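> 3D, please:
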Amino acid sequence: MTTIAFTKGHGTGNDFVLIADPDGELDLPPETVAAICDRHFGVGADGVIRAVQSRSIPDGAAALAEEPDAEWFMDYRNADGSIAEMCGNGIRVYTRFLLEEGLAELPDGSTLPIGTRGGVRDVQRSGTGFSVDLGRWALRPGEPLVSVRSLPVARPGIGITVPNPHVVIAVADEDELDSADLTVAPVLDPAPPEGANVELVLPREPLVRDGVGRIRMRVHERGSGETLSCGTGVAAAALATRHWAGRGAPSAWRVEVPGGVLGVRMFPTEDGEHVALSGPAELVFRGALEV
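Just a heads-up that it's a prediction; the model follows:
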């Protein structure tokens, strides 16, 4: 048995177990991750984040090639042990963890590059905690039909990559959003080979107030089930709503999720439009476990 020190953290209720493994010596097979994330017999979390130096993990080579200053890599696993490209809430909590462990520094006004399987992501401090540039987003072709248990009919979704794959659908009213049964995974037709997170979105009335778009969202995450929040899903939901709203829709959004409120901002760059996510990141307790 190996004893592992861990920290529990969350971003708007999307919770993670964080483990420092700078030299990449720790073996975390999927069944171990799933056991850690089990809410009855383990620590309980939506995922596990291993803090490993980019030079100490094979996937970190691409991060260092993209940005030599990306010293740290976010090795993120879903609750079932499967690997994900990155996590928008997780990377903010990961940044808080690196800072409080004394593994990195982030002075006001500076940027901390973090390696992920979706590319290097830049994190800054913000008024609500941290802001992360999720990079370029992409509209996926087609309109898959999405069937959600307890919703009366399947409805077309819009596919968006940021860089995790998402499918976003609109619901008619508060009752539909609140009554949707996300204890089982929504069915996508056709089903993406890599799977997708599914977001249910309800525009607020009015949709725009003081130049900021406003929506509510719930999410079912592949590999984790329904979560209180999903950072890249929040960005995908805002992007989809802007797409539906058409020309004149704002580039700043306030997204309400069951775990709190997050901010989304779209902005132009030399390599295309990027989307940024901002919100809180909290560390709640430390402990040790045996694996």
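
> contacts, neighbours, all on C-alpha from now
Noted.

> so how far is Ala276 from the closest residue to Pro165 other than its chain neighbours?
Using C-alpha to C-alpha, 6 or more residues apart in numbering and skipping the chain neighbours, the partner closest in space to Pro165 is Ala196 (5.0 Å). The gap separating Ala196 from Ala276 is 20 Å, by C-alpha to C-alpha, to the nearest Å.

> Same check on Phe41?
36 Å.

> These two - which one has more neighbours?
For Phe41 versus Ala276, the count of surrounding residues by other C-alpha atoms under 10 Å is larger for Ala276: 22 against 9.

> Please generate a structure for the following sequence too, so the two can be compared:
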Amino acid sequence: MKIPFFKYQGAGNDFVMVDDRTETFPQDEKQIEMICDRHFGVGADGLILLQNDDISDFKMVYFNSDGRQSTMCGNGGRCIVRFAHDLDLIQDKTVFQAIDGEHEAILNENGVELKMSNVPEVQNFENHLFLNTGSPHHIEFVQKVEDVDVKNHGKQIRYGAPYFEDGSNVNFVEITSENSLKIRTYERGVEDETLACGTGITAAVIAAFEAGKISTSEVNVSAMGGELKVKFEKNLSGGYENIWLIGPAEYVFGGEIEMKI
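You can find the predicted model right below:
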């Protein structure tokens, strides 16, 4: 069984996209893991299915590179919007469904602007902050992010208390000005550092504002794979809303995947 695929990337965070409006793609963990393998497959941080949805333009179903269905992926969300546009399903605006609910998005000269889920609270601990931006994120502030052993230190935190098997994404953040920061992220499910993590970038900006380390509600973020921007509003109850993740989302190449039924 041969299935067409299309590879997209957003700031180096790369995804295999499949038009699955017929819902015939075999959702087999081992096969998805093989497709995402950078030596034996297409190579990607995750695989995303675009499916029909009854109440919005389309539905996003996201799998990490370990083959398991996962929580929201911000850059994946931006890339599937570009994919839907390239399929002529949408024009410059859309509303779609993901695992964490409904998302709006806009395509313009900035790339793709994706509205993220609201964040009702940020947990502040002695050495880190924790919040959920559609996926769970552990945030640590560091003096120089280039010096961090992201893979090993991130792995220890991801599997350690209090996260254990469910795990958390782990972000190391350097504040560079009142409205900018640098970030490196260890992603669960990928089990390695990725070049950019959309929900992690969103979490880092909100955590930095909550901790008083930045002072503006529109923040520039430098990830390993490129430049993104986050804007947000803090509401009267102390949570965050009207959160937008902004950055590039581009087609890379396409082909066919040989699948076992």
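
> residue in structure 2 matching the residue nearest to Pro165 of structure 1?
Matched to structure 2 by TM-score structural alignment, Ala196 of structure 1 sits across from Ser168.

> Now do the contacts for that match.
Ser168 of structure 2 is in contact with Pro136, His137, His138, Ile157, Arg158, Tyr159, Glu187, Arg188, counting by C-alpha atoms under 8 Å, 6 or more residues apart in numbering.

> likewise Phe130 of structure 1?
Arg92, Val123, Gln124, Ser278, Gly279, Pro280, Ala281.

> Narrow the residues you listed to the ones also in contact in structure 2, please.
Retained in structure 2 (both residues aligned by TM-score structural alignment, their matches' C-alpha atoms under 8 Å) from these: Arg92, Val123, Gln124, Ser278, Gly279, Pro280, Ala281.

> Contacts only, for the last one.
It stands for Ala281 of structure 1. By C-alpha under 8 Å, 6+ apart, the neighbours of Ala281 of structure 1 are Gly9, His10, Gly11, Thr12, Asn89, Arg92, Val93, Arg96, Gly129, Phe130.

> And for the second one?
Neighbour list for Val123 of structure 1: Arg92, Thr95, Thr111, Leu112, Pro113, Ile114, Phe130, Ser131, Val132, Asp133 [criterion: C-alpha under 8 Å, 6+ apart].

> in what helix or strand does the fifth one lie?
Secondary structure here is read from DSSP states H and E; on that basis Pro113 of structure 1 sits in strand 112-115.

> Which stretch of structure 2 lines up against that strand?
Against structure 2, strand 112-115 of structure 1 falls on residues 94-97 (TM-score structural alignment).

> List the buried residues of stretch 24-39 of structure 2.
Glu29, Gln31, Ile32, Glu33, Met34, Ile35, Cys36, Asp37 (16 or more other C-alpha atoms under 10 Å).

> Could I get those in TSV, plus columns for distance to Arg68 of structure 2 and secondary structure?
Below are those laid out as TSV (distance: C-alpha to C-alpha, whole Å; DSSP: H, G, I helix; E, B strand; the rest coil):
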residue	distance to Arg68 of structure 2	secondary structure
Glu29	6	helix
Gln31	11	helix
Ile32	8	helix
Glu33	8	helix
Met34	12	helix
Ile35	12	helix
Cys36	11	helix
Asp37	14	coil
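
> quick one: which of the residues you listed is nearest to Ile257 of structure 2?
Ile35 (7.8 Å; C-alpha to C-alpha).

> isn't the closest one right up against Gly46?
No - the pair Ile35 of structure 2 / Gly46 is not scored as a contact, 9.1 Å apart, by C-alpha atoms under 8 Å.

> how about the closest residue to Asp166 of structure 2 other than its chain neighbours, what does it touch?
The shortest distance from Asp166 of structure 2 to any non-neighbouring residue, by C-alpha to C-alpha, 6+ apart, is to Tyr159 (8.0 Å). With contact set as C-alpha under 8 Å, 6+ apart, Tyr159 of structure 2 has these partners: Glu165, Asp166, Gly167, Ser168.

> Which one (most neighbours) among those residues?
Ser168 (26 neighbours).

> Tell me the spacing between it and Glu102 of structure 2.
In terms of C-alpha to C-alpha, Ser168 of structure 2 sits 23 Å off from Glu102 of structure 2.

> conserved subset of the contacts of Val123 of structure 1 in structure 2?
Retained in structure 2 from the contacts of Val123 of structure 1, counting by both residues aligned by TM-score structural alignment, their matches' C-alpha under 8 Å: Arg92, Thr95, Thr111, Leu112, Pro113, Phe130, Ser131, Val132, Asp133.

> residues in contact with the third one?
Yep, that's Thr111 of structure 1 we're talking about. Asp122, Val123, Gln124.

> Could you report the neighbour count for the last one?
I take that to be Gln124 of structure 1. Using other C-alpha under 10 Å: Gln124 of structure 1 sits among 20 other residues.

> check the fit of the helix or strand that contains it onto structure 2 and give the mean distance.
Following DSSP H and E, the helix or strand that holds Gln124 of structure 1 is strand 121-126. Following superposition, strand 121-126 of structure 1 is found to deviate from structure 2 by 1.2 Å on average (mean C-alpha distance after the TM-score superposition for structure 1).

> Go ahead and confirm Gly47 of structure 1 touches Asp75.
No - if you go by C-alpha under 8 Å, Gly47 of structure 1 and Asp75 don't touch, sitting 10.4 Å apart.

> So for these two, which sits in the more crowded spot?
Gly47 (28 against 24).

> give the contact list for that one.
Counting by C-alpha under 8 Å, 6+ apart, Gly47 of structure 1 has contacts Asp15, Phe16, Val17, Val33, Cys37, Tyr76, Arg77, Asn78, Ala79, Gly81, Ser224.

> that older thread, out of the contacts of Tyr159 of structure 2, who's nearest Phe253 of structure 2?
Of all these, Phe253 of structure 2 sits closest to Ser168, with 30.9 Å by C-alpha to C-alpha.

> how much space is there between that closest one and Leu228 of structure 2?
Following C-alpha to C-alpha, the distance that separates Ser168 of structure 2 from Leu228 of structure 2 is 22 Å.

> next one: Gly247 of structure 2
Remark: distance between Gly247 of structure 2 and Leu228 of structure 2 (C-alpha to C-alpha) = 5 Å.

> so what sits against both of these two?
With C-alpha under 8 Å, 6+ apart, Gly247 of structure 2 and Leu228 have common neighbours Ala11.

> Please say which position in structure 2 Trp72 of structure 1 maps to.
By TM-score structural alignment, Trp72 of structure 1 lines up with Phe58.
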